[in-house]
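Engineer: Okay, here's the prediction I keep looking at, along with the sequence it came from:
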Amino acid sequence: MTANAKTKLRKQEWDTVMGNGTMLPTWAQGLSGRIAVVTGASRGLGSAIALCLAEAGAKVHAVARSGADLQEMADQHTNILPMVGDVTDPRFIEDLGKMEIDILVNNAGMNRPLLIEDVDLETLDRMLGLNVRAAYLVAQAAAKSMLAHRRGGSIINITSQMGHVGSPRRTVYCMTKHALEGLTKAMAVELAPKGIRVNSVAPTFIETAMTKPMLDDPAFMGFVKNMIPMGKIGQPEDVAAAVLFLASPASGMVTGTSLLVDGGWTAQ
C-alpha cells in the first residue's frame, strides 16, 4: 500500500460523510442513531448523563423506579425514553437483555457512610446487592445484547474515586467500587475482540441532592476541598462530559481504563 493510499484510509477511519456533504473528524461526531441505556437516571448524575447523551443525538432509555421523575426528564428532551424498572429485579435484567443496546451507562448505586464497627448486615447486603451484583447483571445483559447484534458498543461503569483509594466511614462503598473497577478491566479484555469497549468514570464528590446534606456540613466541605487540588466541588455536567467522551467515537481506542473526574484527589 502506498503512502497516499494509507493517508486516504486513515482519513476514512477518522472522517464521516454527513448529509450535507461536509466531513467531521471522529472527535466531532455525535451519537446520532445510537441507542443508550442509563440506569439510576431520574436525578443527580444519572439525569445529567441521560440528558447529555440525548443532546448528542442518542435515543436514551432512562431507567429508574420513579415514573414521575422520568417523565419530567422526557419533557425536557424528545430523545429521552422513560423506562421504569428496578435493576435488582430479575425481570428487568431479562427485559434488558432483549433490547438493542449500543451504549450502557451503569450508574445505579448507593452509599451509606458508617464506621466499620457500625456496619450492619442489612446495609452490607443492600450495597453489595446494588453496587456489585446488580451492576454485574446489568453489564452482562448489555454485553449479551451487543454481542447478539454484532454492532460493537460501549459500556461505561460509574464508579468513584473511592474505587482507587480508601476513606474513613466508607469501607463497604470502597469495596464495591473497587470491585466494579476490576469488572471494568476484565470485561474490557474479554470483549475487546468483539468490538465492545468497557471503561469506567470515577468521580469525586459531586454536588447533587444526595451529597448536599454532607456538603452542607462546613467541616466536611472543608475536608473535601482540602483534598481536591482544584479546590472546588464537581458538578454533574463534569461527569456527563466524561461519559459522552467514552460513549462516542472520539474514544475509539480507549478501553479498560478509569477516567477519574476528581480534580486531582487521587493524584496526591
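Structural biologist: Looks like it arrived, so ask away.
Engineer: alpha carbons only for contacts and neighbour counts from here, please
Structural biologist: Will do.
Engineer: Quick check, Gln71 in contact with Pro82.
Structural biologist: Yes - between Gln71 and Pro82 a contact is recorded at 6.4 Å, counting by Cα atoms under 8 Å.
Engineer: how about the nearest residue to Leu238, chain neighbours excluded?
Structural biologist: Residue 238: Asp, not Leu. Counting by Cα to Cα, 6 or more residues apart in numbering, Asp238 lies nearest to Val261, which is 7.3 Å off, once chain neighbours are set aside.
Engineer: put this beside the first:
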Amino acid sequence: MQGQFTGKSVIITGAGKGIGRACAAELARRGARVIAMARTQSDLDSLSAETGSTSIAVDLLDTSAARSAMQAAGTCDFLVNCAGTNVLERVVDMTDAGYEAVVGINLRAALICAQEFARARIAAGGGGAILNVTSIAGHRGFEEHMCYAASKAGLEGATRVMARELGPHGIRVNAVAPTVTMTELAAAAWSEPAKKDPMMVRHPIGRFAEVDDVARSIIMLLGDDAPMITGAVLPVDGGFLAV
C-alpha cells in the first residue's frame, strides 16, 4: 500500500542484499525513510540510488562499530534486524572463526542493535517495533548448520524476552522464520540437487521463498494491522514446519 509508512523511519541491517534489500525497497515505496546498514559500500550506493535511502557502512561484527552506527542512525520508528551470515561446517569440523562470524553477526549484533534502538525509543517516549529475521533452521536440524541454527534459535528466544521487557514501553518485537529464500547465501547452501530436492518436496506450497515474500511478511508485522502481535515468530515457509 503506497504511503502506508509515510512519515515513519526504519533502520534495516543487512540492507545491501537479499531480504534486507527487498525490505528497504518495499518500505521506501510505501513512504518510509530508510536508514540502510550494510558492510559493502557499493551495495549501499546502488540501494540509495534506487530508493533514496540513507547509508551507513558498518561491519556489525565489530560491537563498538555496531553501537556507533545505531547511534548515528538516530531515533527511528522501526528496526529490522536482517544482517546474517553462515559458514557451512559439520559438527566435528566447527572452527572458532566460523562460530565467531556466525554467532557474532546473527545473534550478538542483532541484540546490540535492538538494545540501542530500544534505548532511543524509550528516551523518546516509547512506541515502535523491532523485527528479527530468524530461520526454520532454528526449528529443524540441517547438516552443516550448527552455529547458524544456534544463532537463529537464540534470536527467537531473545525476541520473546524483548517483547516481555519492552512491551510496557509500547515497543512490539516479533520475528519471521523464513524457509530457504533465494538469496546469495541460500544459493551457496542449497545449490546441490542432493540437498535441494529432498528439501523442496517438504514444502506443501511447492517452492522456496523469494525475498519479496519475506519482505511483505515483515512489513505486515511492522504495520498498523498488527497492533496486538508481539513476541511471535511467524514461519514464512510455505508450510514446511506444519507437516
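Structural biologist: Cool, got the structure. Bear in mind that the values here come from a model prediction, so they are computed numbers and not experimental data.
Engineer: And the TM-score, once the two are fitted together?
Structural biologist: Structural agreement between the two chains, given as a TM-score (TM-score structural alignment, normalised by the length of structure 2), stands at 0.94; 241 aligned residues with a Cα RMSD of 1.6 Å.
Engineer: mind listing what the spatially most central residue of structure 2 touches?
Structural biologist: For structure 2, the residue lying nearest the average C-alpha position, counting by Cα atoms, centre = their mean, turns out to be Cys82 (2.3 Å). Cys82 of structure 2 is in contact with Ile12, Thr13, Gly14, Ala15, Ile19, Gly20, Asn132, Val133, counting by Cα atoms under 8 Å, 6 or more residues apart in numbering.
Engineer: thinking again about what came up before, quick one: map the residue nearest to Asp238 of structure 1 onto structure 2.
Structural biologist: The alignment partner of Val261 of structure 1 in structure 2, by TM-score structural alignment, is Val236.
Engineer: hang on, the earlier thing: identify the residues contacting the residue nearest to Asp238 of structure 1.
Structural biologist: Neighbouring residues of Val261 of structure 1 by Cα under 8 Å, 6+ apart: Gln161, Val201, Ala202, Pro203, Thr204, Gly234, Asp238, Val239, Ala242.
Engineer: Which residue ranges of the stretch 1-150 of structure 1 form strands?
Structural biologist: For the stretch 1-150 of structure 1, the strands identified by DSSP state E, counting those that start in this stretch occupy 15-17, 23-25, 35-38, 59-64, 80-84, 103-106, in order along the chain.
Engineer: Can you tell me which of these is most buried?
Structural biologist: Highest mean neighbour count among those (mean count of other Cα atoms under 10 Å): strand 103-106, with a mean of 28.
Engineer: Going by residue numbers, what spans are helices in structure 2?
Structural biologist: Secondary structure of structure 2 (DSSP state H): helices located at 18-29, 41-51, 63-73, 96-103, 109-123, 146-166, 184-190, 193-200, 211-222.
Engineer: Let me know which of those helices is the nearest to Leu241 of structure 2.
Structural biologist: Of all the helices of structure 2, the one in closest proximity to Leu241 of structure 2, counting by Cα to Cα, is helix 193-200 (11.7 Å).
Engineer: ok, and for that closest one, which residues are buried?
Structural biologist: Residues of helix 193-200 of structure 2 classed as buried under the neighbour-count rule (16 or more other Cα atoms under 10 Å) are Met199, Met200.
Engineer: Quick check: most distant residue from the centroid of structure 2.
Structural biologist: Distance from the centre of structure 2 peaks at Val92, with 28.3 Å (Cα atoms, centre = their mean).
Engineer: any idea how far that one lies from Val102 of structure 2?
Structural biologist: 16 Å (Cα to Cα, to the nearest Å).
Engineer: cool, Asp212 of structure 2 as well?
Structural biologist: Using Cα to Cα, which is the criterion applied here, Asp212 of structure 2 is 24 Å from Val102 of structure 2.
Engineer: Of these two, give the one with the bigger neighbour count.
Structural biologist: Looking at Asp212 of structure 2 and Val102 with other Cα atoms under 10 Å, you find the greater number of neighbours at Val102, namely 24 against 19.
Engineer: so where is stretch 56-66 of structure 1 in structure 2?
Structural biologist: Counting by TM-score structural alignment, stretch 56-66 of structure 1 lines up with residues 30-40 of structure 2.
Engineer: Show me how far that stretch is from its chain's centre.
Structural biologist: The chain centre lies 13 Å from the centre of stretch 30-40 of structure 2; the measure is Cα atoms, centre = their mean, to the nearest Å.
Engineer: which residues are in contact with that stretch?
Structural biologist: Where contact means Cα under 8 Å, 6+ apart, the residues beyond stretch 30-40 of structure 2 that reach it are 1-16, 24, 27-28, 44, 52-60, 73, 83.
Engineer: Just the buried ones among these, please.
Structural biologist: Once neighbours are counted (16+ other Cα under 10 Å), the buried part of these comes down to 5, 8-16, 24, 27-28, 44, 52-60, 73, 83.
Engineer: Provide a list of residues in contact with Ala83 of structure 2.
Structural biologist: In this structure, Ala83 of structure 2 makes contact with Thr13, Gly14, Ala15, Gly20, Ala38, Ile105, Asn106, Ala110, judged by Cα under 8 Å, 6+ apart.
Engineer: let's see it at 10 Å
Structural biologist: For Ala83 of structure 2, the contacting residues are 12-20, 37-39, 60, 105-107, 109-110, 132-133, by Cα atoms under 10 Å, 6 or more residues apart in numbering.
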